[in-house]
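*Asks:* what's the 3D shape of this:
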Amino acid sequence: MAVPKRKVSPHRRGNRRSHDSLSVDTYVEDNESGELRRRHHIDLSTGKYRGRQILEPNDNY
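*Replies:* Got it, this is the predicted structure:
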């Protein structure tokens, strides 16, 4: 059975867990509609991405 040779220090434990935290999604205000949307995502209310019409406009969002 494998047994650790020494106790892992709190510093090493913290370094290992440093990437486990959850990040908050960032939102930006759309230039045309003024609504919040995720960066690099299509605005679902207008159906546009970077000024180009990608999807049909949807009134449900």
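
*Asks:* when you work out contacts or count neighbours from here on, use the C-alpha atoms and nothing else.
*Replies:* Will do.

*Asks:* list the contacts of the spatially most central residue of the chain.
*Replies:* Central residue of the chain (CA atoms, centre = their mean): residue 25, 4.0 Å from the mean position. For residue 25, the contacting residues are residue 38, by CA atoms under 8 Å, 6 or more residues apart in numbering.

*Asks:* here is a second sequence; please produce its structure as well for comparison:
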Amino acid sequence: MAVPKRRTSRANTRHRRAQWKAAAPTLADCPCPRREKVIPHRACTHCGLYRDRQITEPR
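*Replies:* Below is the predicted model of the structure:
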């Protein structure tokens, strides 16, 4: 089993962890007239449209 020879310093650990970032979700415009922002491949939460078809009840 591989075992580290030396302890990783705080600077190196923090330098490595600094690269872990949360990415903002990609948003697309809904085809409805209001142009709500929608996560791709999901029905619009406002109007209920998905690929120009009514999937859920509009709010």
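
*Asks:* TM value for the aligned chains?
*Replies:* Overlay of the two chains. TM-score (TM-score structural alignment, normalised by the length of the second structure): 0.60; 52 aligned residues with a CA RMSD of 2.7 Å.

*Asks:* which residue lines up with the residue nearest to the centre of the first structure in the second structure?
*Replies:* Counting by TM-score structural alignment, residue 25 of the first structure corresponds to residue 25 in the second structure.

*Asks:* surely residue 31 of the second structure meets residue 53?
*Replies:* No - between residue 31 of the second structure and residue 53 there is no contact under CA atoms under 8 Å: 10.2 Å.

*Asks:* quick one: secondary structure of residue 12 of the first structure?
*Replies:* helix (DSSP: H, G, I helix; E, B strand; the rest coil).

*Asks:* residue 31 and residue 53 of the second structure: who's more crowded?
*Replies:* Applying other CA atoms under 10 Å to residue 31 of the second structure and residue 53 shows that residue 31 carries more neighbours, namely 16 against 9.
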